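**Student:** no sequence on this one, just coordinates:
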């Protein structure tokens, strides 16, 4: 390399990546100091869980609108990678088309701290918010959703294949949960009904 006048630049790449890592680690929980959302697309939340199918695990990423608890994006993958969180976010952006100013809250998992995810949020003018270290209850709405999903669907069903699991999750989320699942926090309305009432007001 020296004979050809070439120089390695690994150190600069390392420094740049280290700075990015520190930046993503420094993302704070700004949502905890915010009032509850008063309309759709003010605050979203996302998280990952795992579901067993046969002898393997599948990973489910979900995005909900905290105003109505409506599931607006979801994705499932064999691997717990950035791809599954990105896919759930792409679905949410397609479904909602939010304006800049939205806050998206998650835990501090690598799948949400990833550069690709943060770049996507920046592209849409979304401000990231993350749990405080060691405070899993900072994302209580997502924990509650997964608890409900597993109690009402996963534990009471046998999934014969991956496609059977995907089909049942899709039916639960898009049909039952969003349209018919009542929430005490929503005045005993479903997410779709709650958003509909807000539009009529």
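**Tutor:** Yes, it's here. Predicted model, so just to flag it, every value in this text is computed and none were measured.

**Student:** Going by C-alpha atoms from here, please, whenever you check contacts or count neighbours.
**Tutor:** Fine.

**Student:** Could you report the neighbour count for the nearest residue to residue 172 once chain neighbours are set aside?
**Tutor:** Leaving aside its chain neighbours, residue 172 sits nearest to residue 153 (7.5 Å; criterion: Cα to Cα, 6 or more residues apart in numbering). Counted with other Cα atoms under 10 Å, residues neighbouring residue 153 total 14.

**Student:** Residue 153 touches residue 173, doesn't it?
**Tutor:** No. Contact criterion Cα atoms under 8 Å: residue 153 and residue 173 do not qualify, at 10.1 Å.

**Student:** Wait, a helix at the residue nearest to residue 172?
**Tutor:** Yes. Membership of residue 153 in a helix is supported by DSSP: H, G, I helix; E, B strand; the rest coil.

**Student:** and the residue most central in space within the chain, what does it touch?
**Tutor:** By Cα atoms, centre = their mean, the mean C-alpha position of the chain lies nearest to residue 46, the distance being 2.2 Å. By Cα atoms under 8 Å, 6 or more residues apart in numbering, the contact list for residue 46 reads 61, 62, 63, 64, 104, 105, 106, 107, 142.

**Student:** this is the comparison structure:
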């Protein structure tokens, strides 16, 4: 397997400061008769979703758009580590070159090991249980709007996290100037399949 990097986290999901450790992943949401793909970037210091991008195809450009949005929002440290799984998007040379050129140290889970990116899996699971499965969105714009509200209004501001001693991100002291924002991305390109712990169902998305 080409362009696989070492696992630098080894399930150590605690960070001493913002922008020390980020993690990223892709999930998919079934909207009426098609998939909406969501790439997100999380800061492990507080579990804040720094930025995300959504689109109709699961491409390298989608994950790079999410990372670019995060870098536009945050002043990253020279010791920032960005962790992901081994999906083809994260192993794409263009994505790797983009991240490395910005001083990011890349880290990847072992093959087929979901637990090594557990915080992102937990976030996507909550998103689907608390929002997606209950809403049955009929259009992409409805889904994007709902996801925006969930992340910005609930998750990033009100949600209490066990990793933060049951404090919200505001109570944790995550700098308010570093709030996440949405990076919209639409693509008509064909689907690129990335290895996941479970295959997507025909009616609903899964991590």
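**Tutor:** Great, that's in hand. Owing to the predicted nature of the structure, the values given are computational and were not obtained by experimental measurement.

**Student:** okay, stretch 101-113 of the first structure sits on what stretch of the second structure?
**Tutor:** In the comparison with the second structure, stretch 101-113 of the first structure aligns to the range 79-91 (TM-score structural alignment).

**Student:** Contacts made by whichever strand or helix holds residue 121 of the first structure with the rest, please.
**Tutor:** Assessed by DSSP states H and E, residue 121 of the first structure sits inside helix 115-123. With contacts defined as Cα under 8 Å, 6+ apart, helix 115-123 of the first structure is touched by 20, 82, 85, 86, 111, 112, 127, 128.

**Student:** all strands for the second structure, in order.
**Tutor:** For the second structure, the strands defined by DSSP state E cover 21-31, 34-43, 48-55, 81-84, 105-108, 160-161, 167-168, 181-184.

**Student:** can you tell me what part of the first structure the third one aligns to?
**Tutor:** Just to be clear, that refers to strand 48-55 of the second structure. Under TM-score structural alignment, the match for strand 48-55 of the second structure is residues 70-77.

**Student:** Need the contact partners of that stretch.
**Tutor:** With Cα under 8 Å, 6+ apart as the criterion, stretch 70-77 of the first structure contacts 58-65, 84-85, 87-92, 95-96, 166, 173-174, 177-178, 191-192.

**Student:** hmm, try it at 6 Å
**Tutor:** 58-64, 84, 87-88, 91-92, 178, 191 (Cα atoms under 6 Å, 6 or more residues apart in numbering).

**Student:** out of those residues, who's nearest residue 16 of the first structure?
**Tutor:** residue 84 (25.6 Å; Cα to Cα).

**Student:** Could I get the contacting residues of that closest one?
**Tutor:** 75, 77.

**Student:** gap between it and residue 114 of the first structure?
**Tutor:** Note on residue 84 of the first structure: its distance to residue 114 of the first structure, by Cα to Cα, to the nearest Å, is 12 Å.

**Student:** now do residue 135 of the first structure
**Tutor:** For residue 135 of the first structure, the distance to residue 114 of the first structure - Cα to Cα - is 20 Å.

**Student:** And for residue 155 of the first structure?
**Tutor:** 31 Å.

**Student:** Repeat that for residue 42 of the first structure.
**Tutor:** Taking Cα to Cα, one finds residue 42 of the first structure at 22 Å from residue 114 of the first structure.

**Student:** Next: residue 14 of the first structure.
**Tutor:** Distance of residue 14 of the first structure to residue 114 of the first structure, given as Cα to Cα: 16 Å.

**Student:** neighbour-wise, which of those two wins?
**Tutor:** residue 114 (18 against 11).
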